[in-house]
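Asks: I need the structure of the sequence given here:
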Amino acid sequence: MDFDKLQLREHWHIIYKHRKTVLLAMAALVLPLLALLLLSKPQYNASIALSVTDDAVTSLLSSDIDVSPDLTVGNYMDILTSQSFVDRVTRAVAQNVPNSAGAAKLKKANGDSTAIAKAHREAMIYLLDHMQTDHRGGNVIRVTIESGNPEEAYQLVRTIGEEFRRQHLETIQQRIDALHAFYSDRLRQTYQRVVEAEERLAGYQRARGIATKTRESDRISERIEAFENQIVDLISQRELLAERRRTLEQQIAQLKEKAPALATMESQIPRIEELKRRLLNLQSQMLAQSVLYTDKHPKVQSLKRDVDATIHELRGFASASSTPDSIKPTDPAIIWHDLYVENLLAEVEYNNLVSKIATLQKLANEYRNRVFEQPPEEQQELLKLQREVIVAQDAHQAMLRTNEKIQSLEAEKALNVSIIEPAQRPLKPVPRRRPFKMIMGAIISVILGVGLAYLREAIDRSVKTPEEIEKKLGLSVLGYVVDASTSRSTSTNLADKLVLLEEPGSELAENFRALRVNTDLALAECKNGQIVMVTSPGVGEGKSTIAANLAASYTLFGKRTLLLDTDLHHPTMHLRLGVQHDAGLSNWLAGEIRPENMRNSVTLNGSALDFITTGTRQVTFQKLSISSKMQSLFVSLREQYDVIIIDAPPIIPVSDPLLLVSDVDLILLTLESGRTPMEAARQAVTLLRRAKAQALGVVLNRLRLEEQYGPDRYQPSYLLGRRALLPERAGTSAS
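Replies: Sure thing, here's the model as predicted:
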């Protein structure tokens, strides 16, 4: 079923149809919840707030001192709910709070190890079930204990705070002790390395009798390092200027493409070229002087002023925007002047940087040659021993600083965990909020019940309503019969009776009358329409009840009617009519009796209904139907009766009805609402159409109108006032 295409009214019908499921779901959820709320005892909450801000300790134990991972707030919450910590708290409570329930159970064990272990385990489970941890932001953790005893809740949460703080301090102390032992050993090792390196250096100097050149080597090394730093910076500037020049050249080229006359302007401005050559010359001189003198030397200052003046003149020349007489001073020309001058300045600066880099690299190589070019063997060994002494001294100093930090942890470790909100005895129980919980339980139960209702509707593949049958099977529904258990009748069981005689004023009786009218209309469309076969896809769908009451309706209407029972496997029609199962159809086809001897007559309110039983011969219908007697029987019956009703066996488990299809005028396929699968109905229709049935119609049996259409269905009680005028029960007689 496609629930998305259903209207609101149809959704309501589904819920009403499965109202029992909804009510059972509500009862299954609401009643236990109500009992739990009414029978539950008041609970008390005691809480404590712990701060795990460990800035002092963590900063000292992290990075270069301790490589163990730092604990987060989530780790601390896991510790609080761990089995080892709960075991510690349980033992502390039993020892420090003699009036607690756990201590009482341990005393009751009276030294029995098994009983003590059981009592301790129960206390741990109780604490785990009643303890809650909550992270309230930052580094604050709130621990809450819920218990029916306020004193017990207070003692438990207080012990949790104390034991957590104590356990954490013990953990910190263990880490500090391990670090102290490790770095003390490292300190001794580094000190021994310093002593050994100094002894090797002093022994070498005494043995060789040479002087050290440490200061000169250090000065040259510092000079080389300064040159290398300057070279790196200048290379970065050179790359930026190169990128700037490429950008300017692209812009100039684009302007020349837009204005071809600009291509001749460069050759027409000789003053710019003169300024360019002058600027390059000044930059070369200043570079040469800067190698010999500092930036504050008069020669360097004079050259710098000349360079600034030349650059200023170039920029002023560009801003004047002077152009040749052949080119008008349009906007592209002004832009070209600015870009051209900027490109010249960038080119000069780029060449200057290239010269500086080459000069600095030359100087750095000269200094390296002074230190490393063919150094004496004694000098190389001396420098090596000096470096070993320096490295050993630095390592020793680092170990000294680390040991000083570890010693400071002894005073700082107490700041790691603190109680910012101590535990207090609860004064009143926790609000139970019974109305709110009942309302939420009712809402959830309704949602659950409605969900189950839709689930049942989704998995139900049976036929339900006449509209569904006409839509999915493409057959006309000639009538429906309401469920006897839901109809307004005085009799409690009309399923296996002739309703038109037992309850002539009932809704069921009117259903059969309507079926008879629609059957007459269907037969009128057939040529010589007289024979109606009633069958069903499966067993127990009410076909025999439909056939019997339809035949009774025709009889009471005044038509000559014959009811023929062809269900040789399970004959039941003689029981419904109250006649004996004597010789019948099978006996006549076997040639044992005459045609007039196989008929029985049943009187219904003065009208006679003829009935032919299946007979007593144990022979299959397959053998009986191939005889020409069957066709001749139908020919003679057409002349004697107005309507012939055939009660046939089910069509899917038995193939007998298919042998009669060619001899009947109308086939009524009986389907039970809410029971017959839609696939079985399709299969039955396929079999009948394959057998070339002349006309097909559907009778929907046991239709529950209120379930399928809801309580607000259009079902007027027109017949209720008529029942008082009809006899309560009509008599039957058989002959």
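
Asks: From now on I want contacts and neighbour counts done on CA atoms only, so please keep to that.
Replies: Will do.

Asks: how many other residues sit next to L234?
Replies: Neighbourhood size, L234 [other CA atoms under 10 Å]: 17.

Asks: That one is in contact with N351, isn't it?
Replies: No: L234 is beyond contact range of N351, at 11.5 Å (criterion: CA atoms under 8 Å).

Asks: Specify the local secondary structure of T53.
Replies: coil (DSSP: H, G, I helix; E, B strand; the rest coil).

Asks: Equivalent analysis for S733, please.
Replies: S733 is classified as strand under three-state DSSP.

Asks: For it, which non-adjacent residue is closest in space?
Replies: Residue nearest to S733 in three dimensions, not counting chain neighbours: T603, with 5.0 Å by CA to CA, 6 or more residues apart in numbering.

Asks: Give the full set of residues in contact with V354.
Replies: R238 (CA atoms under 8 Å, 6 or more residues apart in numbering).

Asks: Check which helix or strand it maps to.
Replies: Here V354, judged by DSSP states H and E, is contained in helix 331-372.

Asks: ok now that helix, how far from the chain's centre?
Replies: 63 Å (CA atoms, centre = their mean, to the nearest Å).

Asks: Which SSE is immediately downstream of that helix?
Replies: helix 377-412.

Asks: buried ones in that next one?
Replies: By neighbour count on 16 or more other CA atoms under 10 Å, the buried set for helix 377-412 is 382, 385-386, 388-389, 392-393, 395-396, 399-400, 402-403, 406, 409.

Asks: which residues are in contact with the following helix or strand past it?
Replies: On the C-terminal side of helix 377-412, the closest following helix or strand by DSSP H and E is strand 418-421. Residues lying outside strand 418-421 but in contact with it, judged by CA under 8 Å, 6+ apart, are I48, A49, L50, S51, V52, G161, R165.

Asks: Where helices are concerned, which of those residues count?
Replies: Secondary structure assignment by DSSP state H places G161, R165 of the contacts of strand 418-421 in helices.

Asks: buried subset of the contacts of strand 418-421?
Replies: Neighbour counting over those (16+ other CA under 10 Å) leaves I48, A49, L50, S51, V52, G161, R165 as the buried ones.

Asks: now, among these, which is nearest to T572?
Replies: Taking CA to CA as the measure, T572 lies nearest I48 of the buried ones among the contacts of strand 418-421, at 81.0 Å.

Asks: these two touch, right, that closest one and T144?
Replies: Yes: with contacts counted by CA under 8 Å, I48 reaches T144, the gap being 6.7 Å.

Asks: and this one, so I can compare the two:
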Amino acid sequence: MSSFNGNMKDGSYYSKSKTMPFQVEEEDISVLIFNYLRALSRGKWVILITFVATVLISVIYSFRQKDIYEGITSVLVRDNTRQSSVIVNFSVTDRRNLANEIEILKSRTLAEQVAYKLLQIIYRDPIRKTDTLDIIKGAGSAKIARVDVIAARIMGAVSVEQVDKADLLLIKFRSHDPEEAAVVSKAIAESYEERSMKYTRNTARSVRQFLEDQLAQKRRLLYESEERLRRFMEDNRVISLDEEGRRMIQRYSLAMSSAEEAEVMVKMLQSSLKAYEQEIRAMTPKLSNSAVQATIDPYTKLFQEEIAKLEVERDKILTDPASRYNVNVQERLQEYNDKIESYKKRLQQSFERQVKQGLSNVNASEAYQELFKNKLNTELELIEQKSKFEAYKKLAEEYDKAFLKSPGVNVEFGRLERKTKSAQELYLLLEKKYQEALIAEEQVPKMVEVIDWAITPGAPIAPNRKANILVGVVIGLTFGVGIVMLIQFLDKTVYTPEQAERLGPLLATIPMMESFDDDVRDKSGASVKVIEGPDAEYKKIASHLVTHFDPKSSVSEAYRTLRTNILFSGVHDFNGSKKQGLIYIITSSSPKEGKSTTISNLAITIAQGGQKVLLIDTDLRRPIIHSIFGYNKEPGITNYLVGRAQIDDIVRNSPIQNLDIITSGTIPPNPSELIGTQRMKDMLQLFRERYDIVLLDSPPIIAVTDPQVLAKVADGMILVLLSGQTQIELAKRSIDAIRKVNAKIIGFVLNSFDFNNSYGSYYKYYRYYNYYYEPKGKNKNVKQGFLTKIIERLVDKV
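Replies: The predicted structure follows:
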């Protein structure tokens, strides 16, 4: 035994494990996991109640909600860029951005149009005309709501979605009534379709009206020219011109009509350019300034002007009938065509480069890019038409000068005839364009086409009761576990041996004792009956003297472990050089932590080991040892200290061999002063000589100073911690109080530890010990739940 004692002297047994960092780290991980698993196990009812309550609330909430139905109408927004035959690259309907269309569908303006339409429909079933739509019903006495109220309701329940990357929009309207959901969705689609058609027709109408005004003006000019020519012919009796005069008039009229046609085109292109600029401003207000101000650069403009001049020169040659058979003229025409093609290629490259530069610093949609490109292209066409107008006008002037060289009367006649001819050709051209515009206005393509009208939904889309309940299940579990984890985080109580070991050496872990026997007083075998009324808790404490009543139980073995660890704590000398007995104080941080049960069973266990033990009840404020063993309080230690009894009068022989007991005696008014007297010290010195071990049951150290007074004459103190009750901070304060008087703390005892709710090595130890030491007929196997088995395996793996 001496060699074993040498390795554990002065508590080195407990410090030895600290030299093994790997094991400590592994234990820390296990402890951490175990603490959380223990918290879940202990808080299973909190989790269950929280879970049931949350699921119940989600079920009630889900089934109290009204069903929501959704009517869906799908519409196709066409991406047509229809070129008008009137103006090159002028589109009646330009590319639209679907994001803009979605905003239009959700706008207040369209909602008000839908509200007016619903006020005409009125009924949920428009065919049978039954049941008024809820959306148009007024509040209070009003039968019908105002238009703005209906529009607000529509805006709050409508949603629009784009189908992937297609030009298909889904108009969705939600309502508690399935018929109303379908009716309102249809009304929104109809209003949107009507608005789109009105917009596209207005665009085509503006082209037609412009041509109509121009045609009226040219008709009047043609009539005036014809009338002047007729009067001149009547007054001067002129019938016709010669062949050369007619040829010169034909050239002049063609040149003049081309110039006037170019002038009309300039006006129309300017109108088109203005429309593009307005649409750019409406689409992207933040970018409108740069986009609107962007114009054709001089280099590109020069190419377009040269092309226009070359085309006019080419047309001038083509008007000469003799050019068809002249080889030299044909070669000149080919040169003109080659130059025109070359300039067109360079113009295209320059134009594309300018478009790319104009969009390089703009993060815009495809619709905006197309609109910007069309705007520049229109400006380029405008430059071409202006150049043609100037060139044809100049050419007409040249023909006019040549014609003026004709003799006398033919000059005036030719002038009137050429004006008439020019007006007639321009009128015929505008008449043709006007007819095309009329056809285009009537054949305007529909920008919006309804693909599928909404039908009455057969099932609600919300609430999704299954999903709500599932969310309630998840939230309930999460919330329940969160509450338990929060309680665990805030709980600073000692529960496990690992927590106790962080405070200092752990001498033993005493399992929880749940047995209670009403006849335990009779089983105690005490010969002395209690005179005063029994203490309220003595039966429970007396029933826990398992070391006497059930010495083969696992709890008794735990007390024997405590005895062994105390004897090998370094205070004892097994070589026999120490003659006097040792004094130990058993205390706790607060009342009812099991110190009296611990000291009673420890005394019995040491006595069963063959050593003489004296158990003294020094808790002079709330004594209980006398009730446990069935004695009267008097005479006791206080009677001796005040001189009213002798040593032999207060020492009582218990039925347990080698165990003597001294009760408290009369409760004094000044316990601390009484136990601090010299007489107390002399008495304890006397007991050192008579007994191997003297155990002092003292009051809680935080409550009173009695343990600190006794610590000066004791060899060591043992602090009892109650699992699940003793606060860590309170235990630390108890340690500080003991250290202040330079007393020695031998170690701690963790009392009432629930092995059934523990996992890993502690549970296995308890189970294995029951297997070997529990007598037959008792429940040797501690039942484990499914969750307990899983948690134990997880902890073992860690």
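
Asks: Would you reformat the contacts of strand 418-421 of the first structure as TSV and include distance to Y641 of the first structure?
Replies: Output for the contacts of strand 418-421 of the first structure, formatted as TSV (distance: CA to CA, whole Å):
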residue	distance to Y641 of the first structure
I48	97
A49	98
L50	99
S51	101
V52	101
G161	100
R165	104
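
Asks: Pick the one among the contacts of strand 418-421 of the first structure closest to T72 of the first structure.
Replies: Of all the contacts of strand 418-421 of the first structure, V52 has the smallest distance to T72 of the first structure: 8.8 Å, by CA to CA.

Asks: and the closest one, what is it in contact with?
Replies: If a contact means CA under 8 Å, 6+ apart, then V52 of the first structure has V73, N139, V140, I141, N416, V417, S418 as its contacts.

Asks: Could you report the distance from the fifth one to D55 of the first structure?
Replies: Distance, N416 of the first structure to D55 of the first structure, using CA to CA, to the nearest Å: 7 Å.

Asks: got it, and the last one?
Replies: With distances defined as CA to CA, the gap from S418 of the first structure to D55 of the first structure amounts to 12 Å.

Asks: Looking at those two now, which is surrounded by more residues?
Replies: Neighbours were tallied for S418 of the first structure and for D55 using other CA under 10 Å; the higher tally belongs to S418 (19 against 12).

Asks: And the strand or helix carrying R332 of the second structure, how far out from the chain middle?
Replies: Counting by DSSP H and E, the element that carries R332 of the second structure is helix 327-359. Between the centre of helix 327-359 of the second structure and the centre of its chain there are 59 Å (CA atoms, centre = their mean).

Asks: ok, and the closest non-adjacent residue to V77 of the second structure?
Replies: V448 (4.7 Å).

Asks: for Q270 of the second structure, same thing?
Replies: Of all residues beyond its chain neighbours, the one nearest Q270 of the second structure is L382 (7.2 Å), with distances taken as CA to CA, 6+ apart.

Asks: how about that neighbour, secondary structure?
Replies: Here L382 of the second structure is recorded as helix under three-state DSSP.

Asks: can you count the residues close to it?
Replies: Around L382 of the second structure there are 22 other residues, counting by other CA under 10 Å.

Asks: and if you look at the one 4 residues further on?
Replies: Under the neighbour criterion other CA under 10 Å, K386 of the second structure is assigned a count of 19.

Asks: Assumed it was part of a helix.
Replies: Yes: the secondary structure assignment for K386 of the second structure places it in a helix, going by three-state DSSP.

Asks: how many neighbours does the spatially closest residue to A395 of the first structure that is not a sequence neighbour have?
Replies: With CA to CA, 6+ apart as the measure, T190 is the residue that lies nearest to A395 of the first structure, at 6.3 Å, once sequence neighbours are left out. As a burial measure, the neighbour count of T190 of the first structure was computed by other CA under 10 Å and equals 21.

Asks: How about the one 10 residues further on?
Replies: One way to gauge burial is a neighbour count; for R200 of the first structure, by other CA under 10 Å, it gives 14.

Asks: Give me the contact list for stretch 26-42 of the first structure.
Replies: G148, P429, V430, R432, R434, M438, G441, A442, S445, V446, L448, G449.

Asks: what ranges do the helices span in the stretch 51-200 of the first structure?
Replies: For the stretch 51-200 of the first structure, the helices defined by DSSP state H, counting those that start in this stretch cover 55-61, 73-80, 83-96, 101-109, 113-130, 150-208.

Asks: aligned partner of V654 of the first structure in the second structure?
Replies: Under the alignment (TM-score structural alignment), V654 of the first structure pairs with V704 of the second structure.

Asks: Next, its match: secondary structure please.
Replies: When the rule is three-state DSSP, V704 of the second structure gets the label coil.

Asks: check contacts around Q43 of the first structure.
Replies: Residues touching Q43 of the first structure, when contacts are defined by CA under 8 Å, 6+ apart, comprise E146, S147, G148, N149, P150, P429, V430.

Asks: out of those, which one sits closest to R208 of the first structure?
Replies: Proximity of the contacts of Q43 of the first structure to R208 of the first structure was ranked by CA to CA; the top entry is E146 with 83.8 Å.

Asks: and the spatially closest residue to that closest one that is not a sequence neighbour, what does it touch?
Replies: In space, not counting the residues next to it along the chain, E146 of the first structure is nearest to N45; the distance is 4.6 Å by CA to CA, 6+ apart. Contacts of N45 of the first structure were listed using CA under 8 Å, 6+ apart, and they are T144, I145, E146, S147, P150, A153, P426, P429, V430.

Asks: Generate the ChimeraX command that creates a selection of the buried members of the residues you listed.
Replies: The following ChimeraX selection, which keeps only the buried ones among these, applies the criterion 16+ other CA under 10 Å:
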select :144,145,146,147,150,153,426,429
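
Asks: Would you mind listing which of the contacts of stretch 26-42 of the first structure are buried?
Replies: If we count by 16+ other CA under 10 Å, those have these buried: P429, M438, G441, A442, S445, V446, L448, G449.

Asks: Now secondary structure and distance to A583 of the first structure too, for those residues, in a markdown table please.
Replies: Output for these, formatted as a markdown table (DSSP: H, G, I helix; E, B strand; the rest coil; distance: CA to CA, whole Å):
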| residue | secondary structure | distance to A583 of the first structure |
| --- | --- | --- |
| P429 | coil | 86 |
| M438 | helix | 69 |
| G441 | helix | 67 |
| A442 | helix | 65 |
| S445 | helix | 61 |
| V446 | helix | 60 |
| L448 | helix | 59 |
| G449 | helix | 56 |
